[in-house]
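> just need the structure, nothing else, for what follows:
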Amino acid sequence: MSKKSEEHEVDLRGTLISVFFVGIVIVAMWVAVYLMYVAR
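Alright, predicted model coming up:
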């Protein structure tokens, strides 16, 4: 049982890192588009 929860914990950490990475990419794209709009 403890083996299962350890694996589950690692999976959740990987998911959290992936979600943060995707969020940062989306925010970076929005900032880039905004800066292009302002520079126009």
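
> from here on, just use CA atoms for contacts and neighbour counts.
Will do.

> what are the buried residues along stretch 27-38?
Neighbour counts over stretch 27-38 (16 or more other CA atoms under 10 Å) mark no residue as buried.

> center of the protein - which residue?
Centroid check for the chain by CA atoms, centre = their mean gives Phe20 as the closest residue, at 2.1 Å.

> quick one more, to check against the first:
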Amino acid sequence: MYVPEQWKVFCFFLVFVLTVITIGRALCGGTMESKKIGA
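Purely as a prediction, here's the structure:
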């Protein structure tokens, strides 16, 4: 099964953005959110 190059770039970009958002939340609001939840 051949995957076009643009799909590889798109998937990589999507994963990269999700990772950045997750890390950003963990660094910025992660501690506050955990306190609200009570974890």
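
> where does the TM-score land?
The TM-score (TM-score structural alignment, normalised by the length of the second structure) is 0.64; 31 aligned residues with a CA RMSD of 2.2 Å.

> quick one: map the residue nearest to the centre of the first structure onto the second structure.
With TM-score structural alignment defining the correspondence, Phe20 of the first structure maps onto Phe13 in the second structure.

> quick check: its match vs Ser34 of the second structure, distance?
Distance of Phe13 of the second structure to Ser34 of the second structure, computed by CA to CA, to the nearest Å: 28 Å.

> Tyr34 of the first structure matches what in the second structure?
In the second structure, Tyr34 of the first structure lands on Leu27 (TM-score structural alignment).

> pull the distance from the helix or strand hosting Ile23 of the second structure to the chain's centre.
Element membership for Ile23 of the second structure (DSSP states H and E) is helix 5-28. Averaging C-alpha positions (CA atoms, centre = their mean, to the nearest Å) puts helix 5-28 of the second structure 5 Å from its chain's average.

> what do you get for stretch 23-39 of the second structure?
15 Å.

> what sits up against it?
Under the contact criterion CA atoms under 8 Å, 6 or more residues apart in numbering, stretch 23-39 of the second structure has no outside partners.
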